[in-house]
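*Asks:* what's the 3D shape of this:
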Amino acid sequence: MLTSRALVTRVLRIKSIGCLYNCAVIRLKMSEESGSTLTKPQKRVEEENGESVDNGHIRKKLKCNMEPNADDRKHPKRKVVLLLAYSGKGYYGMQRNAGSSQFKTIEDELVTALIKSGCIPDNHGDDMKKMSFQRCARTDKGVSAAGQVVSLKLWMIEGLMEKINSNLPPQIRVLGLKRVTGGFNSKNNCDARTYSYMLPTVAFAPKDYDTHNSAAFRLDPGTLQIVNRLFASYKGTHNFHNFTSQKAARDPSARRYITEMSCGEPFVRGGTEFAEITVRGQSFMMHQIRKMIGLVIAVVKGYSGEEVLKRTWGEEKVDVPKAPGLGLVLEKVHFDRYNKRFGGDGLHECLEWTVEEQAILAFKEAHIYPSIVETECQEGSMVSWMATLPIHDFEATATGTQVKDKGQDDDDEEGNGSDSAL
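*Replies:* This next block holds a predicted model:
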């Protein structure tokens, strides 16, 4: 049995609870009459979509409902890479120039096609960061590509590649598409890049050769051996500050690693003999490839001795000629480390394009090679450039250092096209 004191304590407690209940009822009636709601204490609340938000914060699901084309949200958004091939003739390079519609680029055409295809929202065209867009290389004005790779997030709509290509001009094509990891960046994950440079073999003719009959020139095997010996000297790691206009002699980033450089056997197209130079390296600076080729041409033609190549790797400033941009093609980009880590995880594919090789070759034969041959035969850009070689003084040096342009991106420009493009 309860003692009298315990009994009194329980009665008081019951009265206290009843008082609190009555107060709560009164407050609820007052709020209903005024049409207001009671303010709940600050706490984490579980929303219907599983997202927890603080009281007073905008709910994530409301933000999602504000996105354009809400019907397309039924399609999953994924990080992918696109394999691009394009002829650069008539375009001001790869990279988009926001707000400059008069200088049309490859990316202008691509973004327009992505929007028309319904795989990105309209507002992503104005701000490409919204789709995490990144390119492997910024090819310059007039330069082509057979194996450019871009990474971005897309809605995985049905018939994606076909819809994109249907909204692209014939000289630009998406030849492949693959899923990649969420953090993949086509520029930062790229281990190396391979370029080719197609030129008329008259470029290696003696300097006293009559260029009015350039189509009749044929490269002899002995000269081809000399050309390849000179190109082989570029292999390895060297200081290429003299092969760009943006690097000081002691800038560590001027040191670049070249794994391959050679010239293939000549072939005849349109009555003119051509040859194709192949170069592979980790990355290239602006105009580096064109200057590497230009210097070898100057040596083979007899404007300078072979010792000039080693001198360019020193700290002295050397006048290095820059070969024309016509003929430079981004052939392939390499993702060896990514492939080793993720290519066999069962979720992602290796970023190799063996299945697409025939489509790549067919595109080059239809769009890239004819454009290079026709332009060279009609305009004679190589012959015109060779006429400027005598004005270069390969023996003189300058003590001044080159100043890097802070507004310019150092890497993977791959140095092409016109001087004004970048």
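*Asks:* C-alpha from now on. contacts and neighbour counts both.
*Replies:* Fine.
*Asks:* Would you double-check that residue 80 falls in a strand?
*Replies:* Yes - counting by DSSP: H, G, I helix; E, B strand; the rest coil, residue 80 is located in a strand.
*Asks:* okay, now it: neighbour count?
*Replies:* Close neighbours of residue 80, defined as other C-alpha atoms under 10 Å, add up to 22.
*Asks:* Residue 340 now?
*Replies:* Counted with other C-alpha under 10 Å, residue 340 comes out at 11.
*Asks:* which stretch of helix or strand covers it?
*Replies:* Using DSSP states H and E, residue 340 falls within helix 336-342.
*Asks:* Please name every helix or strand in contact with that helix.
*Replies:* Contacts defined by 3 or more C-alpha pairs under 8 Å, 6 or more residues apart in numbering; DSSP states H and E place helix 336-342 against no helix or strand at all.
*Asks:* What is the subsequent helix or strand relative to that helix?
*Replies:* Per DSSP H and E, the first helix or strand lying C-terminal to helix 336-342 is helix 357-363.
*Asks:* From residue 329, how far off is residue 288?
*Replies:* 14 Å (C-alpha to C-alpha, to the nearest Å).
*Asks:* I have a second one here; can you model it like the first so I can compare?
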Amino acid sequence: MNIMDVSVKDQKDDGFKTTTEQTKNGLRERRSIVEDKGKNGKMQQKQQQRDGVSPGEKHENLYVALRELPAFSHLNRQVQEIVNQSTWWEIRGTDWAVLFSALAVTLLCLPLMRINNWWTLVVGGVLSGIAHASLTVKGGHLATHGVLSTSRFWNKIWTRFFIEFLGSYSSHMTHEYHIKLHHPHTNIIGLGDSSSWKMPGLSRFPYMFVAPMALPIITPFVAISQMWGLWKPMFLFACVVLSGYTSNVLLLVYISRFSVAGAIAFIILNRAVMMIPYIHVNIFQHIGLSMYSKDDRPTRLYQMATGVLNLNRNPLLDYCFGLGISNCHVEHHLFPKLSDNMCLKIKPVVSAFFKQHNLPYQERNYSERLHLFVDKYEELMVNAPTILHFVGIQ
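*Replies:* Just a heads-up that it's a prediction; the model follows:
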């Protein structure tokens, strides 16, 4: 058995930082790397089958002194004080302004693309593609979490509008996968482990730089396959998506003077503009970090501290996907009911709290994560991840 200190240093194996010291008598956190070799092969095989992994994988036992883990309620009180002192503009207005700006860009690009010039067509297509990503990803994400309004009714309307009408994916399945699985079971093997983003049949460059361009075509069909048998939600979804596509085609035909075939082709290309970074952001922030067994999962605060990563500020990513997905993902996972702007506002408090209690606060550059995933694609995106068994010591 090899014992590895979890200290303040870059972990070259998986590209993230941990910040807890190892001390005597097992009172502080230490990570024991246990090779998958034991005295009792049958017991080992049963354990592997229970965890949903194949023989020959590496396991880690993570021993943590529970008395040293801070209570989430302490951080929650600090955040609630900030929220109570914030204005409506800070809580919701700023994010609505971003969404309205994206809608305005989309509408302004329609007459721009009417000009018989390739440059205006390209500029209009790229700008409206960026705006579309902001509306569907940022808007859909906020609506799914019920952030855009205090009314459940209006949040459902906005969810259908941003995710289904504009984005052609199912709001029903978004709630099932994102709210019920991903958030409560972040990086728990077999539940919210981000495995749905993996396609082991594709090699690194097709997956990272080519396959995402097909998402606008396959997205509605994937949604239908996921909802098959749920006839009412599937019927409503089909109606909303068809009305969204029809509206988009009509706008392009009557304002931008496209043919029907040209309008359909443009919609597909337009929606693919930000799909490559969209895939990247979704895999960069969880895969390659700590993964836990569902039978030995950590406390919520430690789970989010070790299983979630922020990307450094990037104006394009922040605008298209929202700060809660890009730069403040840790804060979003801790407080999913807060808007993107509020996640940014509480970020210094969360960061200081983590550092004060020796919890890892993980943050990386987009380019750094991209290099890591291209370099270690097989390890991160094809092979099953190492599982941590969380053992709390009183």
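*Asks:* Now compute the TM-score of the two chains, please.
*Replies:* The TM-score (TM-score structural alignment, normalised by the length of structure 2) is 0.25; 158 aligned residues with a C-alpha RMSD of 6.4 Å.
*Asks:* rewinding a little: quick one: buried residues of the helix holding residue 340 of structure 1?
*Replies:* For helix 336-342 of structure 1, burial by neighbour count (16 or more other C-alpha atoms under 10 Å) applies to 336, 338-339, 342.
*Asks:* I'd like the residues you listed written out as TSV, with distance to residue 164 of structure 1 added.
*Replies:* Compiled in TSV, these are given as follows (distance: C-alpha to C-alpha, whole Å):
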residue	distance to residue 164 of structure 1
336	28
338	26
339	26
342	27
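*Asks:* and of these, the nearest to residue 54 of structure 1?
*Replies:* residue 342 (37.7 Å; C-alpha to C-alpha).
*Asks:* Can you measure across stretch 261-268 of structure 1, start residue to end residue?
*Replies:* 22 Å.
*Asks:* ranges for the strands of the stretch 151-300 of structure 2?
*Replies:* With strands called from DSSP state E, counting those that start in this stretch, the stretch 151-300 of structure 2 shows none.
*Asks:* Quick one: the helices in it, in order.
*Replies:* Using DSSP state H, counting those that start in this stretch, the helices of the stretch 151-300 of structure 2 run over residues 152-159, 171-174, 204-209, 215-227, 231-254, 260-271, 275-284, 300-307.
*Asks:* Ok, the stretch 151-300 of structure 1 next?
*Replies:* Going by DSSP H, counting those that start in this stretch, the stretch 151-300 of structure 1 shows helices at 160-166, 221-232, 288-301.
*Asks:* buried ones in the shortest one?
*Replies:* Residues 160-161, 163-165 are the ones in helix 160-166 of structure 1 that count as buried (16+ other C-alpha under 10 Å).
*Asks:* who touches that helix?
*Replies:* 113-114, 116-117, 119, 173-177 (C-alpha atoms under 8 Å, 6 or more residues apart in numbering).
*Asks:* would TSV of the helices of the stretch 151-300 of structure 2 with mean neighbour count be doable?
*Replies:* Shown next, in TSV, are those (neighbours: other C-alpha atoms under 10 Å):
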stretch	mean neighbour count
helix 152-159	17
helix 171-174	19
helix 204-209	16
helix 215-227	16
helix 231-254	17
helix 260-271	17
helix 275-284	19
helix 300-307	21
